[in-house]
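A.B. asks: Any chance you could fold what I've pasted below:
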Amino acid sequence: MSLYMLPLAIGPWQIALIVVAVVLLFGGKKIPELMRGLGSGIKEFKDASKEEEQPAEDKKE
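C.D. replies: I've put the predicted structure just below:
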């Protein structure tokens, strides 16, 4: 593994540390709401990218 790829190597301890930090920052009750918002944002992004792929004459407004 080359030296510039080293920061991209995330192991189980790093993931556990990130999860603990997120729980401490946001609290256990706030995390489901954050994930719901993230999921809806991803869904909107996918829908918008699908609309861009359609030709202009296929769009009905």
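A.B. asks: Could you use CA atoms for every contact and neighbour count after this?
C.D. replies: Fine.
A.B. asks: Leaving out sequence neighbours, find the closest residue to Phe31.
C.D. replies: Quick fix: residue 31 is Ile, not Phe. Spatial nearest neighbour of Ile31, chain neighbours left out: Val23 (7.5 Å); criterion: CA to CA, 6 or more residues apart in numbering.
A.B. asks: for comparison, sequence B:
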Amino acid sequence: MDSFMPILHNYRTSGLQWKMLGVTREKVLSRNRRIENGSTILWSYIENLVNDAVEKGFLEP
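C.D. replies: Predicted coordinates for the structure are as follows:
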């Protein structure tokens, strides 16, 4: 859950830190992929959140 919180925070702030740092979709997913080992349900939610962030322009593709 500790790794999930920054993702959720960035999503809820319209990608404020992601935009400032030029973070990409792939960077978020690759850095947090270990979450999938702990919970496939949470990982699926994260993937959907990240994809939605890209669609909304919060995160670079």
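A.B. asks: what's the TM-score for these two chains?
C.D. replies: Superposed pair, TM-score by TM-score structural alignment, normalised by the length of structure 1: 0.32. Supporting alignment: 25 aligned residues with a CA RMSD of 3.3 Å.
A.B. asks: Could I get the buried residue list for the longest helix along structure 2?
C.D. replies: For structure 2, the helix with the greatest residue count under DSSP state H is helix 40-56. For helix 40-56 of structure 2, the neighbour count (16 or more other CA atoms under 10 Å) marks Trp43, Ile46, Val50, Asn51, Ala53, Val54 as buried.
A.B. asks: Quick one: distance of that helix to the chain centre.
C.D. replies: 7 Å (CA atoms, centre = their mean, to the nearest Å).
A.B. asks: And that helix, what does it pack against?
C.D. replies: Other helices and strands packing on helix 40-56 of structure 2, by 3 or more CA pairs under 8 Å, 6 or more residues apart in numbering; DSSP states H and E, are helix 4-12, helix 25-32, helix 35-38.
A.B. asks: helices or strands up against the longest one?
C.D. replies: To tie it back to what came earlier, the one meant is helix 4-12 of structure 2. helix 16-21, helix 40-56.
A.B. asks: Same list, those, but as TSV with distance to Asn10 of structure 2 please.
C.D. replies: Output for the helices and strands packed on helix 4-12 of structure 2, formatted as TSV (distance: least, CA to CA, whole Å):
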stretch	distance to Asn10 of structure 2
helix 16-21	6
helix 40-56	9
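A.B. asks: now the helices and strands packed on helix 40-56 of structure 2 in TSV, with mean neighbour count?
C.D. replies: Formatted as TSV, those follow (neighbours: other CA atoms under 10 Å):
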stretch	mean neighbour count
helix 4-12	15
helix 25-32	14
helix 35-38	13
